[in-house]
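Participant: Sequence first, then the predicted structure:
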Amino acid sequence: MSTPQSFPALNAKAARNLATATVTAPQWDEISPRWLLKLLPYVDVDGGVYRVNRVVSKIPGPTVDLLTVDEGEPKLPNTFIDYEETPREYHLSTIQTILHTHTRITDLYSNRFDQLREQVRLTVEALKEKEEREILNHPKFGILNIVAPQQKIQTRYGPPTPDDFDELLSLVWKKPAYFLAHPKAIAAFGREATRRGVPPPTVSLFGSPFITWRGIPLIPSDKLPLSKKGLTSILLLRVGENQRGVVGLQKAGVTGEIEPGLSVRYMGTNENSIASHLVTRYFSVAALDEDAIGLLENVSVTNYHEYVYPKA
C-alpha cells in the first residue's frame, strides 16, 4: 500500500494575513442604558442658574380667604399669595476631562473606524455615566439627598412589597411618572409580587420591556447605591416643569457643542504631536416641589424566604 504524498500548500495562519478582518467598535461593558437620562425632562438654563420660586407653604402660609354664599350680598374677603423671599437656586455643575490623542495614531490607523471619533465617543459615554451617578448621589443636589423628610418611608419586611409601592404612590400621587430602582431591587419586587399572586405586567419603552406596578414602570439604574448587606433604596418620581416635578438642568449653545450642554473643544497640538480636546458637560437636577419625590429606604434585595412575615 502506497504512502499518501505530501504537497506544500499555503497554511491558514499565513493566509489570514491577507484577509481583511471584520472589526467592531470598541466594546465597553461599563456602559449602561442610562434610562434616567433618557426619561428625565431637561430645562435649558441660559444664565447658568435655575431659581425655583415657590409659594410659602408653612405658617403663616398663603392667605387665600375664599367665601361661599348661598344668599344675600357677601362681604368680599381679601386675598394674596405669598412667595418665599429666598428661593432655592441651582447652579450648573461641570464634568470635564482632557482627551489626548497622538496625531500619528489618528492619521495612520483611522481606516475602518476614525480613532479620534471613537476616543471622543467613549469619553462621552464615561462622562454620561458620571452624570447619571451625580444626578442621583451628589451630596448637594442629588435626587437621593434632596428628598423631604415627610417623603421617606421604610420598607416593612425587608424586600420591597406591593404594599411598599402603594405607600410610595400615596406620597407621590399627583401624576407619578416612574419608579427608579437598582436592577436587583426590581428583581426582588418581582419575586414578592409573584409570591403574592400579583405578578407585575410589563410595558415597552424604547423597545425594551419594563415591569410595572399600578401601570407605572419600574426603571432600572445601577447608579443607586447597593450596600454589601444587600440594602438599597427605591425612588418614585413625578417629572417635568409643567407638573412641578423633577427636571434635569443643562445649558445649550456652548462652544463646540455636539449635543445640548455637551461640548468638545480642540485645544491644540503640542511639540510631541499630542492633540488635546476638552470635553465638558454642564448639568444639574432640581425638584420643583417636595412631593415630586418619594423614597423607600432600607430595601433588601435578598430572597423573601430569608424573612419571617407576620401572619395575616
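Facilitator: Received, thanks. Just so it is clear, the model here is predicted, and its values are computed rather than measured.
Participant: hey, let's count contacts and neighbours off CA atoms from now on
Facilitator: Fine.
Participant: name the element Thr97 belongs to?
Facilitator: For Thr97, the element it lies in under DSSP states H and E is strand 93-102.
Participant: Which other helices and strands does the very next helix or strand once past that strand contact?
Facilitator: For strand 93-102, the following helix or strand on the C-terminal side (DSSP H and E) is helix 103-108. For helix 103-108, the elements it packs on are helix 115-137, judged by 3 or more C-alpha pairs under 8 Å, 6 or more residues apart in numbering; DSSP states H and E.
Participant: In the helix it packs on, which residues are buried?
Facilitator: Within helix 115-137, the residues that count as buried by 16 or more other C-alpha atoms under 10 Å are 115-116, 119-120, 123-125, 127-129, 131-137.
Participant: how close does the residue positioned nearest the centre of the chain get to Pro162?
Facilitator: For the chain, Leu36 is the residue whose C-alpha lies nearest the centre (C-alpha atoms, centre = their mean; 2.7 Å). Distance, Leu36 to Pro162, using C-alpha to C-alpha, to the nearest Å: 23 Å.
Participant: Could you verify that Leu218 is part of a helix?
Facilitator: No: secondary structure assignment (DSSP: H, G, I helix; E, B strand; the rest coil) places Leu218 in strand, not in a helix.
Participant: isn't it right up against Ile186?
Facilitator: Yes: counting by C-alpha atoms under 8 Å, Ile186 is a contact partner of Leu218 at 7.1 Å.
Participant: Determine the residues that are contacts of both of these two.
Facilitator: Counting by C-alpha atoms under 8 Å, 6 or more residues apart in numbering, Leu218 and Ile186 have no shared contacts at all.
Participant: how far is stretch 174-188 from where the chain is centred?
Facilitator: With C-alpha atoms, centre = their mean, to the nearest Å as the basis, stretch 174-188 stands 12 Å off its chain's centre.
Participant: Now do that stretch: everything it contacts.
Facilitator: 159-160, 169, 216-226, 232-239, 243, 292, 299-304.
Participant: can you list contacts of stretch 43-57?
Facilitator: Stretch 43-57 has contacts (C-alpha under 8 Å, 6+ apart) with 62, 81-84, 87-92, 247-252, 288.
Participant: Now, those residues that are in helices?
Facilitator: If you go by DSSP state H, those have nothing in helices.
Participant: SS state for Leu36?
Facilitator: Going by three-state DSSP: Leu36 is helix.
Participant: what's next to the lengthiest strand in the chain, contact-wise?
Facilitator: Scanning the chain for the strand with the most residues, using DSSP state E, yields strand 274-287. The contact list for strand 274-287, computed with C-alpha under 8 Å, 6+ apart, reads 90-103, 123-124, 127, 131, 135, 141-143, 244-251, 261-269, 293.
Participant: try this one side by side with the last:
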Amino acid sequence: MAANEVQQALGDNAARQLANATKTVPQLSIITPRWLTHLLQWQPVEAGIYRLNKVKNPLDVQVTCTQREGSGELPNTFVDYEEAPREYFLNAVSTVLDVQTRVSDLYSSPHDQIKEQLRLTVETIKERQESELINNPDYGLLASVHPDQIIYPLTGAPTPDDLDELLTKVWKEPAFFLTHPLAIAAFGRECTRRGVPPPTVSLFGSQFLTWRGIPLIPSDKVPVADGKTKILLIRVGEKRQGVVGLFQPGLAGEQSPGLSVRFMGINRNAIASYLISLYCSLAVLTDDALAVLDDVEIGKFHDYPDTYK
C-alpha cells in the first residue's frame, strides 16, 4: 500500500442498514402506579345500581345492663332504617379506538399494532378512572367528605400534629392516607425538621412513608392549586363500613373487572373499530370512613412551576 493511500473500511452508517434495531413498545409517560385502585376493595354491582342502606337515628337504639340480683326493666327498642337511601349508579369511561386494517396487516412485527393500540388506550382509561374516583363531583372521594370530617393544618405545611388530628376523624381501622406526591415530600420535610423522620413500609414491591403505621399513598390525581393540596385518610371495605369501589361484573368482552373491549366491525374505509368501556363508581358507607386535611401548603408557586400549568 502506498504511503499516501488511506485505508478504507465499512462505516457505521452503512453497516447499520444490515442490522436489526431492538424496538420497544410505545412508552406512555402519563401511566402511574394507580395505587388507589389496588388498595380499594371492589364490590360487584347487579344491574349497575348500589343502594346504600343506613340506620336512622342510631343513638335511639336502647339497651340496658341489668343488675345481677334483680331482674330490672328491659327497654323496648327497634332499629329503624332510612326510608330514602342513596343509590349509586355506575359511571362509564368509554372511547372508540379506530385502527386502519392496512396498518395492522403490514406493520405488526415485532409488535402487534392492534394489541399496542388497545393497551395504550386501556391505560389511558384506567388513569381517568383513578381521577374520577378522587374528583368526580357526584361520587368522588373529595365530593363525599362529610363537613364534620374536614380539618385544616395548624401552620399551613402538613405536620405530624395535622396527621394525628386526621387520625382522630378516621380512628376505626384506617387503611391509608392519600395525597399528591408533593404533599408527601412536604410532610417528610416537616418530620425531618422536627427530628422525627417517618419510617417506611414495603407495599407491592415499593417503599412508602408512613405515619403511626399508616402508609402515605401518592397520586398525582389529587388536585393542586395555588401551592395547596389535600390529604385524605380512608378506611376501606364493606365489612369495616368503609369506602368501597363499585364495578359491573360479567360484561361482554370483559378484560378485567369492569373493563370491556368489544370489536365493532370494519367499515367501508377499512377502519376496524373497538369499543372500550370501564364501568365503576365509589361509595363511602359511613361518614367517619373518610376525612380530609384541606389547604395543605406544599411550597411556593415558583418552586414547582410545571405543576400548576
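Facilitator: Received the coordinates, thanks. Owing to the predicted nature of the structure, the values given are computational and were not obtained by experimental measurement.
Participant: rewinding a little: now, of the contacts of strand 274-287 of the first structure, which are buried?
Facilitator: 90-93, 98-103, 123-124, 127, 131, 135, 141-143, 244-251, 261-265, 293.
Participant: So which bit of the first structure is stretch 291-298 of the second structure matched to?
Facilitator: Per TM-score structural alignment, the counterpart of stretch 291-298 of the second structure in the first structure is residues 294-301.
Participant: again, but for stretch 99-112 of the second structure
Facilitator: Counting by TM-score structural alignment, stretch 99-112 of the second structure corresponds to 101-114 in the first structure.
Participant: And that stretch, how far out from the chain middle?
Facilitator: On C-alpha atoms, centre = their mean, the centre of stretch 101-114 of the first structure falls 33 Å from that of its chain.
Participant: swap in stretch 63-73 of the second structure?
Facilitator: In terms of C-alpha atoms, centre = their mean, the gap separating the centre of stretch 63-73 of the second structure from the centre of its chain is 50 Å.
Participant: Identify the residues contacting it?
Facilitator: With C-alpha under 8 Å, 6+ apart as the test, stretch 63-73 of the second structure has contacts from Leu74, Pro75, Thr77.
Participant: so can I have JSON lines of those showing neighbour count?
Facilitator: Formatted as JSON lines, the contacts of stretch 63-73 of the second structure follow (neighbours: other C-alpha atoms under 10 Å):
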{"residue": "Leu74", "neighbour count": "11"}
{"residue": "Pro75", "neighbour count": "10"}
{"residue": "Thr77", "neighbour count": "10"}
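Participant: From the contacts of stretch 174-188 of the first structure, keep the buried residues only.
Facilitator: 159-160, 169, 216-226, 232-239, 292, 299-302, 304.
Participant: Can you find the partner of Glu89 of the first structure in the second structure?
Facilitator: Residue correspondence, TM-score structural alignment: Glu89 of the first structure in this structure matches Glu87 in the second structure.
Participant: cool, and Gly72 of the first structure?
Facilitator: By TM-score structural alignment, Gly72 of the first structure lines up with Gly70 in the second structure.
Participant: which residues of the stretch 201-312 of the first structure fall in strands?
Facilitator: 202-205, 208-213, 216-220, 231-237, 246-250, 257-259, 262-269, 274-287, 293-300 (DSSP state E, counting those that start in this stretch).
Participant: Output the ones you listed as a markdown table; include the columns distance to Tyr109 of the first structure.
Facilitator: Formatted as a markdown table, these follow (distance: least, C-alpha to C-alpha, whole Å):
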| stretch | distance to Tyr109 of the first structure |
| --- | --- |
| strand 202-205 | 38 |
| strand 208-213 | 36 |
| strand 216-220 | 38 |
| strand 231-237 | 45 |
| strand 246-250 | 35 |
| strand 257-259 | 24 |
| strand 262-269 | 18 |
| strand 274-287 | 15 |
| strand 293-300 | 49 |
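Participant: Give the burial count for Asp114 of the first structure, as a bare number.
Facilitator: As a burial measure, Asp114 of the first structure scores 13 neighbours (other C-alpha atoms under 10 Å).
Participant: hang on, isn't it packed against Thr106?
Facilitator: Yes: under the criterion of C-alpha under 8 Å, Asp114 of the first structure makes contact with Thr106 at 7.1 Å.
Participant: If you count neighbours, what's buried in stretch 145-158 of the second structure?
Facilitator: So, applying 16+ other C-alpha under 10 Å, buried residues of stretch 145-158 of the second structure: Val145, His146, Gln149, Ile151, Tyr152, Pro153, Ala157, Pro158.
Participant: now stretch 199-215 of the second structure
Facilitator: So, applying 16+ other C-alpha under 10 Å, buried residues of stretch 199-215 of the second structure: Thr200, Phe208, Leu209, Thr210, Trp211, Ile214, Pro215.
Participant: what do you get for stretch 271-285 of the first structure?
Facilitator: So stretch 271-285 of the first structure, judged by 16+ other C-alpha under 10 Å, has buried residues Ala275, Ser276, His277, Leu278, Val279, Thr280, Arg281, Tyr282, Phe283, Ser284, Val285.
Participant: Tell me the one of those residues nearest Lys13 of the first structure?
Facilitator: Checking those against Lys13 of the first structure by C-alpha to C-alpha gives Ala275 as the nearest, at 37.0 Å.
Participant: The counterpart of the closest one in the second structure - nearest residue in space that isn't next to it in sequence?
Facilitator: Residue pairing (TM-score structural alignment): Ala275 of the first structure is matched to Ala272 of the second structure. Leaving out its chain neighbours, the residue that sits closest to Ala272 of the second structure by C-alpha to C-alpha, 6 or more residues apart in numbering is Ile266, at 4.3 Å.
Participant: From Thr121 of the second structure, how far off is the one you found?
Facilitator: Separation of Ile266 of the second structure from Thr121 of the second structure (C-alpha to C-alpha): 19 Å.
Participant: Tyr274 of the second structure too?
Facilitator: Per C-alpha to C-alpha, Tyr274 of the second structure is found 10 Å from Thr121 of the second structure.
Participant: swap in Ser277 of the second structure?
Facilitator: In this structure, Ser277 of the second structure and Thr121 of the second structure are 10 Å apart, going by C-alpha to C-alpha.
Participant: same thing with Leu163 of the second structure?
Facilitator: Applying C-alpha to C-alpha, the value for Leu163 of the second structure to Thr121 of the second structure is 37 Å.
Participant: same deal with Ala3 of the second structure?
Facilitator: 63 Å.
Participant: Throw the contacts of stretch 63-73 of the second structure into JSON lines and include distance to Pro44 of the second structure and secondary structure, thanks.
Facilitator: Output for the contacts of stretch 63-73 of the second structure, formatted as JSON lines (distance: C-alpha to C-alpha, whole Å; DSSP: H, G, I helix; E, B strand; the rest coil):
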{"residue": "Leu74", "distance to Pro44 of the second structure": "41", "secondary structure": "coil"}
{"residue": "Pro75", "distance to Pro44 of the second structure": "39", "secondary structure": "coil"}
{"residue": "Thr77", "distance to Pro44 of the second structure": "34", "secondary structure": "coil"}
